[in-house]
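In: Got a sequence here, can you build the structure:
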Amino acid sequence: MTVQTLIITEEFAGERIDKALSSIQPEWSRTQIGNWATDGIVLVNGEQVKPKYKVKLNDEISVDVPDPEILDVVPQNMNLEIVYEDADVLVVNKPRGMVVHPAPGHLNDTLVNGLMHHCTDLSGINGVLRPGIVHRIDKDTSGLLMVAKNDIAHESLVNQLVAKTVTRRYTALVHGHIAHEKGTIDAPIGRDKRDRQKQAVVDKGKHAVTHFRVLDHIGKDFTIVECRLETGRTHQIRVHMNYINFPLAGDPKYGPRKTVEFNGQVLHAGVLGFTHPTTGEYLEFEAPLPEDFTTLLQTLREQQA
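Out: Take a look at the predicted model:
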């Protein structure tokens, strides 16, 4: 175990201890902190408290953080759709509904499990739970991901992401009729202060830019757009499109309650391009819209006809 000590500032005074600590240390969930308090490993000024305790200004909180659980990721045969592969990188078309990498409580049936069965040479920079993973897309977003097969390739691809030279274009279905042909959303993204499970446009968030262009309209209620990421913040397209009042259809987190029958946001990472880490050649790949996406569009068109 590792003891961490925190001092409560005016910003968090008066909040429940589980809420305050989860805001100060985002990697700790409120449930996790509540369990720790119940177990007696969260002390306020040397005394045990309950999860509902409201912290006071200058409270000294010590947390005896348990050692992380040692997790064993098991290779699984998933018949992945590998779009490209060589000795340094591979590109995979991830299906909607698949989580990219394991996490405590969800160790199996992820893309990483499938990649570990497909090949044994994956970069180790991101550790045992995320071998080879350079960037992610959400569970219910389908489409292309680049994977590094060694550490040199990993560093090259990450540097390209930082330099904003990677091409990432997504197709999305959004609510509403976008009247203009294209636009750019330049708005910083950070954790939503009201809901730590969400991201939001916030004044002190990280720089985030999304370019979009209209591909088609479905009646007056929906617009099909192509979004090009200049940066890669968590939930960026979902947050940005909602910010300009055109939320993604089917999005359970950022969209309206009454939406399409899709069990997730209607979003597909269709185009991915990068410079090969070894050859220096620019490579670009395209994955067509999955069948469930095209079926939904056809259904909506028939309804709007």
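
In: Going by C-alpha atoms from here, please, whenever you check contacts or count neighbours.
Out: Noted.

In: who touches stretch 108-120?
Out: Taking contacts as CA atoms under 8 Å, 6 or more residues apart in numbering, the residues outside stretch 108-120 that touch it are 73-80, 94, 98-102, 122, 129-131, 133.

In: PyMOL command to pick out the buried ones of the residues you listed?
Out: To isolate the buried members of these in PyMOL, using 16 or more other CA atoms under 10 Å:
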select buried, resi 73+75+76+94+98+99+100+101+102+122+129+130+131+133
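
In: The contacts of stretch 108-120 in strands, which ones?
Out: Applying DSSP state E to these, the entries found in strands are residue 94.

In: so residue 174 sits in a strand?
Out: Yes - under DSSP: H, G, I helix; E, B strand; the rest coil, residue 174 sits within a strand.

In: How about it: what's its closest non-neighbour residue?
Out: The shortest distance from residue 174 to any non-neighbouring residue, by CA to CA, 6 or more residues apart in numbering, is to residue 248 (4.2 Å).

In: Which residues are in contact with that neighbour?
Out: 172-175, 238, 241-242, 254-255, 265-267.

In: gap between it and residue 145?
Out: Look at residue 248 and residue 145: by CA to CA, to the nearest Å, they are 21 Å apart.

In: What residues sit buried inside stretch 285-299?
Out: Buried, per 16+ other CA under 10 Å, within stretch 285-299: 287, 289, 293, 296-297.

In: meant to ask about stretch 84-91
Out: Buried positions in stretch 84-91, judged by neighbour count with 16+ other CA under 10 Å: 88-91.

In: for the protein, what spans make up the helices?
Out: Counting by DSSP state H, the chain has helices at residues 17-24, 30-39, 111-118, 151-162, 236-243, 291-304.

In: Would you map the strands across the stretch 151-300 of the chain?
Out: Ranges of strands within the stretch 151-300 of the chain are 167-175, 182-186, 189-191, 199-201, 209-218, 222-229, 267-275, 282-286, based on DSSP state E, counting those that start in this stretch.

In: Let's compare: structure for the following, please.
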Amino acid sequence: MRKNNPSPLLLKFVSEEQILLRDFLKLKGISKRALTAVKFEGGRILVNGAERTVRWMLERHDQVTIEFPPEEIGDGLTPEQGVLSILTEDDSILVVEKPAGQGTIPSRNQPHGTLANTVFGKYLLDQHPATVHVVTRLDTDTSGVVCIAKNRHIHHLMSTQMQQTGFDRRYIAFVRDWILEDAFTIEMPIGRKDGSIIERMVRDDGQYARTDVRVTDRFELNSRRYTAVELQLHTGRTHQIRVHMAHVGHPLLGDDLYGGPCDLIQRQALHCASISFKHPSTNENVTYASELPKDLLSLIPTQTRFQEEYSVNFSG
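Out: The predicted structure is shown next:
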């Protein structure tokens, strides 16, 4: 492990009457783990510029500044230069569009060329003192929106939000055959398939998983019938959409792992089209969206209901 420089200061302004610093920080979402790190790993808590302990009694209009300690950066994450398609960036979050074929984080099989490698390279150029905290991860062959927290405190806030209220994550997928129902919910537990370290399946002893499915259009191309669906995730299990859709008899086009046909596209036809959540610093509701990439656009005939609903631009 190596450590980066100290994180930037996080400012808090007190509006409450007579409150312990410890209680104030708890109200602001600072975790016990973060406070322990500040105390023992090189951070500081300042009140009006003077270093204080969490037992300090705050007065109205006091200014609290937290200096988080240096973050540890794993030896497996190397900085790399590359192109990032950035949807938004501020001191708290970085939201990008990930292309299909790129891993989100390094793995044994893909130690380089991942989104995290490129983001870390950007951090070094920007002199941003943190490791890469991925909040919403996508499979290698899934394209679309990925949210990254800019430090571990923001990561904690966003992870807590996901556990308590969830993010609104919307995906577009193209699946085998025509789905006759216009909308339905798949609520089936998912677990690892016996004998495989990659493949998942619906199984009674798996983890709870829920996917809402809405049909947006039905197509026929080269004698292949398929359906465009919008999916909303309420849980985030590995391969959740791919497993659920395959289980109900409609695997994703291009998804050979779960039985999808590969004559129209060579990767799973799945795109994270948007995510919505409360911004961890401003508490405002925000939404970030991504347009369909060219390989998925090629699956959509012009003059369709899908084109009208999503205002698809075929010129790009």
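
In: After superposing, what score do the chains get?
Out: Here the TM-score for the pair of chains, by TM-score structural alignment, normalised by the length of the first structure, is 0.70; 224 aligned residues with a CA RMSD of 1.9 Å.

In: Among the helices of the first structure, which comes closest to residue 228 of the first structure?
Out: Between residue 228 of the first structure and the helices of the first structure, the tightest spacing by CA to CA is seen for helix 236-243, at 8.9 Å.

In: In stretch 224-244 of the second structure, which residues are buried?
Out: 226-244.

In: that older thread, now the residue nearest to residue 174 of the first structure: how far from residue 147 of the first structure?
Out: From residue 248 of the first structure across to residue 147 of the first structure, the span is 27 Å (CA to CA).

In: List the contacts of the spatially most central residue of the second structure.
Out: By CA atoms, centre = their mean, the second structure has its centre lying nearest to residue 136, at 1.4 Å. For residue 136 of the second structure, the contact set (CA under 8 Å, 6+ apart) comprises 146-148.

In: So which of the residues you listed is surrounded by the most neighbours?
Out: residue 146 (25 neighbours; other CA atoms under 10 Å).

In: quick revisit: now, among the buried residues of stretch 285-299 of the first structure, which is nearest to residue 47 of the first structure?
Out: Distance to residue 47 of the first structure, by CA to CA, is smallest for residue 293 among these, at 54.9 Å.

In: so that closest one makes contact with residue 266?
Out: Yes - at 6.9 Å, residue 293 of the first structure and residue 266 qualify as touching, with contact defined as CA atoms under 8 Å.

In: Please say which position in the first structure residue 90 of the second structure maps to.
Out: Using TM-score structural alignment to pair residues, one finds that residue 90 of the second structure aligns to residue 86 in the first structure.

In: What of residue 257 of the second structure?
Out: Residue 257 of the second structure maps onto residue 253 in the first structure, by TM-score structural alignment.

In: Also residue 226 of the second structure?
Out: So, by TM-score structural alignment, residue 226 of the second structure is matched to residue 222.

In: residue contacts, its match?
Out: If you count contacts by CA under 8 Å, 6+ apart, then residue 222 of the first structure has 173-177 around it.

In: go on, residue 172 of the first structure?
Out: 224-227, 248, 266-268.

In: can we see that at 10 Å?
Out: Listed by CA atoms under 10 Å, 6 or more residues apart in numbering, the contact set of residue 172 of the first structure reads 141, 212, 214-215, 223-227, 237-238, 241, 247-249, 265-270, 293.

In: Please name the nearest non-neighbouring residue to it.
Out: In this structure, residue 172 of the first structure finds its nearest non-sequential neighbour in residue 267, 4.5 Å apart by CA to CA, 6+ apart.

In: how close does that neighbour sit to residue 131 of the first structure?
Out: 25 Å.

In: got it, and residue 157 of the first structure?
Out: The gap separating residue 157 of the first structure from residue 131 of the first structure is 14 Å, by CA to CA.

In: Might one say that residue 36 of the first structure is in contact with residue 17?
Out: No - counting by CA atoms under 10 Å, residue 36 of the first structure sits too far from residue 17 to count as a contact (11.1 Å).

In: higher neighbour count, the two?
Out: Neighbour count, other CA under 10 Å: between residue 36 of the first structure and residue 17, residue 17 has more, with 27 against 20.

In: Can you tell me the residue that sits opposite residue 104 of the second structure in the first structure?
Out: So, by TM-score structural alignment, residue 104 of the second structure is matched to residue 100.

In: neighbours of the closest residue to its match other than its chain neighbours, just the number please.
Out: Spatially, and ignoring its direct neighbours in sequence, residue 100 of the first structure is nearest to residue 111 (4.7 Å; CA to CA, 6+ apart). Per other CA under 10 Å, the neighbour tally for residue 111 of the first structure reads 23.

In: Return the distance of the counterpart of residue 111 of the first structure in the second structure relative to residue 234 of the second structure.
Out: In the second structure, the residue paired with residue 111 of the first structure is residue 115, using TM-score structural alignment. Counting by CA to CA, the separation of residue 115 of the second structure from residue 234 of the second structure is 24 Å.

In: For the residue nearest to residue 226 of the first structure when sequence neighbours are not counted, the count of nearby residues, please.
Out: With sequence-adjacent residues excluded and distances taken as CA to CA, 6+ apart, residue 226 of the first structure is closest to residue 171, at 4.6 Å. Residues lying near residue 171 of the first structure (other CA under 10 Å) number 24.

In: Residue 171 of the first structure touches residue 286, doesn't it?
Out: No - between residue 171 of the first structure and residue 286 there is no contact under CA under 10 Å: 11.5 Å.

In: and for these two, which residues touch both?
Out: Common contacts of residue 171 of the first structure and residue 286 (CA under 10 Å, 6+ apart): 143, 269-271.

In: Taking the residues you listed, please make a ChimeraX selection of just the buried ones.
Out: Of those, the buried ones can be selected in ChimeraX as follows, counting by 16+ other CA under 10 Å:
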select :143,269,270,271
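
In: quick one: the residue nearest to residue 226 of the first structure and residue 245 of the first structure, what's the gap?
Out: From residue 171 of the first structure over to residue 245 of the first structure (counting by CA to CA), the distance is 17 Å.

In: How about residue 65 of the first structure?
Out: 41 Å.

In: swap in residue 98 of the first structure?
Out: From residue 98 of the first structure across to residue 245 of the first structure, the span is 28 Å (CA to CA).

In: do residue 77 of the first structure as well
Out: Between residue 77 of the first structure and residue 245 of the first structure the distance is 41 Å, computed by CA to CA.
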